[in-house]
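[1] Give me coordinates for this.
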Amino acid sequence: MIETWRWFGPNDPITLDDIRQAGATGIVTALHDMPNGTIWPVDAIQARRDMIAAAGLRWEVVESVPVHEDIKRGAPGWEDKADAWAQTIRNLGAFGIPIVCYNFMPLLDWTRTDLAYRLADGARCLRYDAVDAAVFDIHILGRKNASADHLPTIVASADKRQATMSEADREALTRTIIAGLPGAEESFDLESFRAHLALYDGIDAAQLRQNLRAFLTRVVPAAQETGLRLGVHPDDPPYPIFGLPRVVSTAEDLQAILAMVDSPSNGLTFCTGSLGVRADNDLAAMLMRFGKHLNFLHLRSTLREDDGASFHEAPHLDGDVDMVAICQAALAAEAAQGRALPFRPDHGHMLAQDQRVDSTPGYPYIGRLRGLAELRGILHTLRRLS
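    A predicted model of the protein is given here:
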């Protein structure tokens, strides 16, 4: 398997030299400065690829080429946005970049309520607190009938918590949820989020799934032309939030997406942290089932909390994800495909020096270094035992 590392470009506090020292050989990155919906210029792609190659690394995966909201909503003119997306895919394929990870989450990419949750050992991690999410949804956003979308116990706790929150607390929570996390595709203030949320009125999961099918039908041929493989990323968290539908959350969702366009270019990014939030997802069984469609892996673990809706990032070898079983299934998928599959240690705890430097939330150096070392150890051991 190919060890990769997510890098946010020249402004990332973690350098390409740092990544090479970590032992990774592949880079996962994107042209994050390109506006959503525009075609990535070939000269910019070449310059980024050459920069990575000069550091002795290879650009293995683009994460991601953002899918414009007009496409997700099926708004008038979505076809032009999809054609621009397809041209970017052709441009990337022309430079030998083999895989593009993308997502189809409406408005919000991965969502958390706390970017530095303190654990018992002093480490800090990302957390989704269902009570805070309900506070935002019901009491700050003020979405109509929002209470019906949360567990009654969560609603009751949210009512109590919001009464004790200062205005600064409310503003901080709002920023965390909608102002854009690392790699996110959109960023909002409260009023613009309300306005964009209203555009999804009447769009349920069935309609969103139909829009995804139309998008894939239009863009997968462009990927297939160049031999590039697409990998849809699961929803994070893998259930509806703030009234927005989700269609990449379960095994049935993945099966439906693969059936939309029968092509080796229509594949999956398997994120164990995202899918692992749902207790009804058997991750190892899903990997075995969809192994031939696997193009990229995000390996991380999450821990579901006692309230039935909250979760936080766990160490890579703990939490609710059986990482040994996952690695066994991934190696089997790799062998069946007859090609090396890229993976990256996803997220990671802020440890020691990570907490004292400019560390990108979810993407600290030491925390991911620890995760990569642990994953490398599992994979090494499994290969020796096979």
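[2] can we go C-alpha only for contacts and neighbour counts from here?
    OK.
[3] Do a quick rundown of the strands in the stretch 101-250 of the chain.
    Under the criterion DSSP state E, counting those that start in this stretch, strands of the stretch 101-250 of the chain are mapped to 114-118, 124-128, 229-232.
[4] Figure out which of those is closest to residue 376.
    strand 124-128 (21.5 Å; CA to CA).
[5] for that closest one, packing partners?
    On a contact count with 3 or more CA pairs under 8 Å, 6 or more residues apart in numbering; DSSP states H and E, strand 124-128 meets strand 114-118, strand 311-314.
[6] To check against the first, give me the structure of this:
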Amino acid sequence: MRQTWRWFGPNDLVQIDDMLQAGVEGVVSALHHVPTGAVWTPEEIARRQREIATRKDGSPSGLAWDVVESLPVSEDVKKQRGEWREHIANYKTSLRHLKDAGIETICYNFMPVLDWTRTDLAYRLPHGGTCMRFDVYDFAAFDIFILERAGSRESFPEAVVAVAEERFATMTEARKVELAGNVVFGLPGAAEHFSLDDVRHHLGEYGDIDEARLRAHFIAFLEEVAPVAEDLGMRLCCHPDDPPFALLGLPRIMSTEAHYKALMDAVDLPANGITLCSGSLGARADNDLPGMMDRLGDRVHFLHLRNTTREMEGLSGSFHEAEHLGGDTDMVALIAAALREEKRRRETGRSDASIPFRPDHGQDILDDLGRKAQPGYPAIGRLKGLAELRGVLTALSHPAAAC
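    As a prediction, the model looks like this:
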């Protein structure tokens, strides 16, 4: 398993030198400044590769851009409106440019409107650190009383609506603004640019798109891009919905094992694969992560290893980002399943036997609390997570483990 680390580019407050000290082997990055739907040019790709390959003092870092996360799919493609055909053509061109640069693994998602959703970006934990959290009552308060989405009240159980109403009644104006900003932060690149009216506009454009139609649009996208990736020897890996249940009346089509299997079967090419994110999928109690790795492992091209603690019964409740070995997902069992898959690949001679993984998210601890890096991506919290995961991986891979 190849140990990688997500990097948001030169403006990331966690830099290349930090990654080297963390002991990572490769970098996960993207061209976040390129508008969604536009072509990733060879020049921009090469620039990011040079940035990754260079330490602060100008010396070589020895690191390379291993995984793209993400080459985004435009809302036009998801809705099949506007310039969606041009965007698919540009996507294929970007794949060819990335392959020419030696990059073969491409993570993306097909979530409508929101890339991820949290109500707290710095939730205080008992040990004094902070983490990201999704509170269903606060989210209901946002949806019903701040966004005022039509039909929002009916989207939640009566008990959740009652608590949300009580919370909103005592919520300060500052908290209302903070809550709306936290939710909107999950709009790609939109933390400082999207208003609530913008969100309402985006939601309105999905009014006639249900799960079946969104899935049909996804299949149409894959039928275009997966054969190109297959011919190029590349690996596409779709990230699951985050969280893996319905929000804001939007359809969800990548939240369960059944969802993944349906898409793998619909476009049955090895290049059409999975980003198995244990944090996103683990927010649902009915997702068996080690079992999914065993059953779908031949199409798992990338692993996000993080953990969540579910705070409620049911499939769509509150949760927070846990320590990597401390949440509801059995991380040791999941890593053991990944190692079994790697062994199968080596035995069949696959060139992609080593599955890249990264310590996804992390709690802000120690100096992270002052650095204020990208939410979910602290330096020390991820270093701690990587160390824990590396320890499990080392122990399970040791010859003595077979005794």
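[7] re the thing from before, kindly compare burial across the helices and strands packed on strand 124-128 of the first structure and name the winner.
    Comparing these by mean neighbour count (mean count of other CA atoms under 10 Å), strand 311-314 comes out on top with a mean of 23.
[8] Pull up the aligned stretch in the second structure for it.
    Strand 311-314 of the first structure lines up with residues 319-322 of the second structure when matched by TM-score structural alignment.
[9] and what of stretch 61-75 of the first structure?
    Under the criterion TM-score structural alignment, stretch 61-75 of the first structure matches residues 67-81.
[10] buried set for that stretch?
    Within stretch 67-81 of the second structure, the residues scored as buried using 16 or more other CA atoms under 10 Å are 67-80.
[11] So which of these is the closest to residue 179 of the second structure?
    Ranked by distance to residue 179 of the second structure (CA to CA), these are led by residue 75 at 24.1 Å.
[12] And that closest one, how close does it get to residue 206 of the second structure?
    10 Å (CA to CA, to the nearest Å).
[13] could the helices and strands packed on strand 124-128 of the first structure go into TSV alongside distance to residue 284 of the first structure?
    TSV is the format used below for these (distance: least, CA to CA, whole Å):
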stretch	distance to residue 284 of the first structure
strand 114-118	28
strand 311-314	18
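[14] re the thing from before, cross the buried residues of stretch 67-81 of the second structure against helices and list the overlap.
    Counting by DSSP state H, these place 75, 76, 77, 78, 79 in helices.
[15] Now do the contacts for residue 30 of the first structure.
    Listed by CA atoms under 8 Å, 6 or more residues apart in numbering, the contact set of residue 30 of the first structure reads 8, 9, 62, 63, 64, 65.
[16] which pair in those residues spans the largest distance?
    Greatest spatial distance among these (CA to CA): 9 and 65, at 14.3 Å.
[17] Straight-line length of stretch 364-376 of the second structure, end to end?
    Criterion CA to CA; first-to-last residue distance in stretch 364-376 of the second structure is 8 Å.
[18] List the buried residues of it.
    364, 365, 368, 369, 372, 373, 374, 375, 376.
[19] What's the second one aligned with over in the first structure?
    Taking TM-score structural alignment as the criterion, the aligned counterpart of residue 365 of the second structure in the first structure is residue 351.
[20] What distance do you get for its match to residue 123 of the first structure?
    As judged by CA to CA, residue 351 of the first structure and residue 123 of the first structure stand 5 Å apart.
[21] For the counterpart of residue 238 of the second structure in the first structure, grab the count of nearby residues.
    Counting by TM-score structural alignment, residue 238 of the second structure lines up with residue 232 in the first structure. The number of residues packed near residue 232 of the first structure is 24, by other CA atoms under 10 Å.
[22] is it true that residue 232 of the first structure touches residue 67?
    No. Residue 232 of the first structure is not in contact with residue 67 according to CA atoms under 8 Å; the separation is 11.0 Å.
[23] what's the overlap in contacts for the two?
    Here residue 232 of the first structure and residue 67 have 102, 103, 104 as joint contacts, going by CA under 8 Å, 6+ apart.
[24] what would these look like in a markdown table with neighbour count?
    What follows is these, written out as a markdown table (neighbours: other CA atoms under 10 Å):
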| residue | neighbour count |
| --- | --- |
| 102 | 19 |
| 103 | 21 |
| 104 | 24 |
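[25] Superposed on the second structure, what's the mean shift for stretch 266-276 of the first structure?
    For stretch 266-276 of the first structure, the mean deviation from the second structure after alignment is 0.3 Å (mean CA distance after the TM-score superposition for the first structure).
[26] That stretch: how far from the chain's middle?
    Centre-to-centre, stretch 266-276 of the first structure and its host chain are 8 Å apart (CA atoms, centre = their mean, to the nearest Å).
[27] what does it contact?
    Defining contact as CA under 8 Å, 6+ apart, one finds that stretch 266-276 of the first structure is touched by 101, 216, 220, 229-238, 249-250, 254, 258, 281, 283, 287, 293-302, 313, 320-321.
[28] In the second structure, what stretch matches it?
    So stretch 266-276 of the first structure is aligned with residues 272-282, judged by TM-score structural alignment.
[29] Map residue 222 of the second structure across to the first structure for me.
    By TM-score structural alignment, residue 222 of the second structure lines up with residue 216.
[30] residues near its match, how many?
    20.
[31] Dump the strands of the stretch 101-250 of the first structure to CSV, plus distance to residue 155 of the first structure.
    Formatted as CSV, the strands of the stretch 101-250 of the first structure follow (distance: least, CA to CA, whole Å):
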stretch, distance to residue 155 of the first structure
strand 114-118, 19
strand 124-128, 15
strand 229-232, 32
